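Participant: quick one: sequence and predicted model below, then my questions.
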Amino acid sequence: MSTREARPGSTGGEDTPGPLYGGPDDDYTPEQLAAMSRIELDRLGARYDGVEILHVDPGPEPGSVMEKRAIRQVGLIWSLAGLFAFLFIVVYVGSGWFLPDWQWSITEGGWSALFTPLLGLFMGLSLTLVGVGLVLFTKKLLPHETAVQDKHDGSHFDRVTAGATLVGGYHNSGLGRRKLITRSLALMGGGVGLMLIMPLGGLLKNPNKGDPLGTTAWADGVRLVRNDGTPIRPGDQEPGSLETVFPAVPGGNRQADAATMLIRLRPAQLATLQPREGHGDFAYGEYVAYSKICTHAGCPVSLYEQETSRILCPCHQSQFDVTQGAKPVFGPAARALPQLPLGVDDEGFFIARSDYIEAVGPTYWNRERI
């Protein structure tokens, strides 16, 4: 054995002047290796690597009926995998990224109830078809070879022959001439790739854009309406009564954070009314309006005791005094209920003069207690 032949950790004689490049039994010059075809290098590398071929199945004949049928099957399955992946994307981004005139409407029934099941269905079908296509492609279109090989450390000789083996694997796959497989693979890869990264889009968005936790649908000039959409005038309520109202905007009565209690105070309550600082003009005559969302845990507060002027939360028994700006007077709630500034429009109906000036519901880390 030559001292410049391949050995573990060597360069196979590549760094030593001379013609030898590390074949275990024979020596080959770079010129000899370069003159060999890919198939010859593949077989040569296999022989020098101690590969024993036990069985060879070349696969279907190029252009045969069997190959064409297998190509159609795999192409169809991978195309369907890509289609289901894109359907997942359409459902997931139904808020209007790609379809600006369409978005999900959250309701108790209808298509919106199928949002999560459709996501799971389309992703499951896509990934399943990816696997089925890979199995069929491997079984029906790739050559099958059973061989036993001893592990062998690399030299220049090994690198050249191993590269030929890898390139040979691509040629044996037939991807270069099976255009339907290549196109369906590209469609599937693009769809599945987007499908898998789409859920990460929520991590890239700024969740505080537009201050979603600090704003509601209320705004200057927005009417107060009942659940059935009818507007309210001063005088429609009896003294001491409470009515839940919503902003007169599309879907306003389905926006939980906009639910508001409109209360008409009795004369005795009006005499003891003590607005919080900065809320002196929020009331309109005998009327005050407070958020329906408890500042402790977000439960709906609407149990009103007009004798004690207290609003009670049924979840954890917090109590708020409506004559003191709905400040908490009992229970775990530590913040007052936000108050909505009231006004009347030209037709005599109640309107909001702005949104709540503080966020509704439970507190969060970057909000001061008021």
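Facilitator: Thanks, I have it.
Participant: going forward, measure contacts between C-alpha atoms and count neighbours the same way
Facilitator: Fine.
Participant: what's near enough to touch L166?
Facilitator: By CA atoms under 8 Å, 6 or more residues apart in numbering, no residues touch L166.
Participant: for the helix or strand harbouring it, buried residues please.
Facilitator: Per DSSP states H and E: L166 is located in helix 156-173. Across helix 156-173, burial judged by 16 or more other CA atoms under 10 Å covers 156-158, 160-162, 164-165, 172-173.
Participant: how far is it from where the chain is centred?
Facilitator: Computed by CA atoms, centre = their mean, to the nearest Å, the chain-centroid distance of helix 156-173 equals 40 Å.
Participant: after it, next one along is what?
Facilitator: helix 179-197.
Participant: tell me how far P239 lies from G348.
Facilitator: To G348, P239 is 19 Å away according to CA to CA, to the nearest Å.
Participant: my error: substitute T215 in the last question.
Facilitator: Distance from T215 to G348, counting by CA to CA: 26 Å.
Participant: next one for the comparison:
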Amino acid sequence: MVQKDGEKAAGSDVATTTPRDVSIGTAVVPSGAFENPGLLPHRPRATDLDPKTEKTAERRVGGLFLFSVVASLFAVVAYVIFPIVPGDMDSVRLNNLFLGVGISLALLAIGLGSIYWAKNLMKGGEWTEPRHPTRGREETRAAAVEVFKLGNEESGFGRRTLIRNSLIGALVVSPLPAVVMFRDLAPAADPVALLRTTLWDKNVRLTRDPSGTPIKASDVTIGSVFHVIPENLEDAEHKLEEKAKAAVLLMRLKPEDLHISPERSDWNYQGIVAYSKICTHVGCPVALAEQHTHHLLCPCHQSQFDISHEAKVIFGPAKRALPQLPITVDSQGYLVARSDFHEPVGPSFWERS
């Protein structure tokens, strides 16, 4: 007899729902629960009938998991053997290629192995899952524990040691490439100390970015803005990193428009001032200047800085002013730095750390 929707099985406290218009088959259903509601008969697989085929399938699954281990280790080795060289795009392409191939193959092998395991080795057949209240009786809860035990037996996870151990090994090794990459992001030296010093130093000339042409004070007119890099940038070992720290905006205001503190009275030259280009919020480039208001704008999160008042914050999430680069001129009239910045450049959390 086939139950109607919503009816309870005899001797059971749960209601079940059965499919409609399905021909009666010989599928296996939980004993003592209810009669077959119309599930199609189970078709045995080759692994169900032949122990040799079953063992072969088990070896294939284990082989895929072991291949995942090898691929993960390959990604780690490739990341070390093919490092990224600053300024060399070929090294970037090779690093990304081999690293991506290794990680992709490792994850793909785990996925294929799991699917092959489920389709060929885990117990097949159709089962009906009865609905039950949120909390069942103690007998029901005990039966749930038995279900987990049964699931372990049917999947073979407990007794198929090759599959179990190779899967555990693949899952343990697969995060290694990410661990190596993230660890490599950590600077070898103290990040606060690194951001306290740049290439700027006494008598280092201010040059145009990117041409490297030295700038004379007479070249800077009122209202103009220059993107500036230090003259000694070409001699730096890590040019991109040093440029990111030392990038400067150079502007000229009328001397009477500058409101500066006494200790900074000699940090400008006839109204020419230089400030770090790196926003003190999260490090975006402050590259927009308003000539009439003397404001600098960060396009990322709209922080605004007032050039006429030592680049102090007047709007937005930034918490401190842009660091100022003390400047003067040399004997030939070229603008030069008096010293390095007097505070760390970049996001303010470095200063608080």
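Facilitator: Yes, it's here. Just so it is clear, the model here is predicted, and its values are computed rather than measured.
Participant: follow-up on the earlier one: neighbour count: T215 and G348 of the first structure, which is higher?
Facilitator: The neighbour comparison of T215 of the first structure against G348 (other CA atoms under 10 Å) goes to T215, with 17 against 12.
Participant: now the more buried one, what's its secondary structure?
Facilitator: Counting by DSSP: H, G, I helix; E, B strand; the rest coil, the backbone at T215 of the first structure sits in coil.
Participant: part of a strand, is P207 of the first structure?
Facilitator: No. P207 of the first structure sits outside any strand when classified using three-state DSSP, being coil.
Participant: I'd say G102 of the second structure and A71 touch.
Facilitator: Yes. The criterion here is CA atoms under 8 Å, and G102 of the second structure meets it with A71 at 4.9 Å.
Participant: contacting residues for M261 of the first structure?
Facilitator: 242-245, 289-292, 302.
Participant: what ranges do the strands span in the first structure?
Facilitator: 52-57, 144-148, 224-225, 242-247, 260-264, 287-291, 303-305, 310-312, 319-321, 327-330, 342-344, 350-352 (DSSP state E).
Participant: neighbouring contacts of the last one?
Facilitator: In this case it means strand 350-352 of the first structure. Outside strand 350-352 of the first structure, the residues that reach it (CA under 8 Å, 6+ apart) are 218-224, 231-234, 340-345.
Participant: gap between G125 of the second structure and L150 of the second structure?
Facilitator: Noted for G125 of the second structure: a distance of 14 Å to L150 of the second structure, by CA to CA.
Participant: now swap in A289 of the second structure and tell me
Facilitator: Going from A289 of the second structure to L150 of the second structure by CA to CA gives 70 Å.
Participant: neighbour count for the two, which is higher?
Facilitator: Comparing A289 of the second structure with L150 by other CA under 10 Å, the one with more neighbours is A289, at 21 against 12.
Participant: trace that one over to the first structure, please.
Facilitator: The alignment partner of A289 of the second structure in the first structure, by TM-score structural alignment, is L303.
Participant: same check on V273 of the second structure?
Facilitator: Aligned partner of V273 of the second structure by TM-score structural alignment: V288.
Participant: contacting residues for its match?
Facilitator: Counted by CA under 8 Å, 6+ apart, V288 of the first structure has contacts 262-265, 282, 339-340, 342.
Participant: kindly reformat these as JSON lines containing neighbour count and distance to V360 of the first structure.
Facilitator: Formatted as JSON lines, the contacts of V288 of the first structure follow (neighbours: other CA atoms under 10 Å; distance: CA to CA, whole Å):
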{"residue": "L262", "neighbour count": "23", "distance to V360 of the first structure": "16"}
{"residue": "I263", "neighbour count": "23", "distance to V360 of the first structure": "18"}
{"residue": "R264", "neighbour count": "25", "distance to V360 of the first structure": "21"}
{"residue": "L265", "neighbour count": "24", "distance to V360 of the first structure": "22"}
{"residue": "F282", "neighbour count": "21", "distance to V360 of the first structure": "16"}
{"residue": "Q339", "neighbour count": "26", "distance to V360 of the first structure": "9"}
{"residue": "L340", "neighbour count": "26", "distance to V360 of the first structure": "11"}
{"residue": "L342", "neighbour count": "23", "distance to V360 of the first structure": "17"}
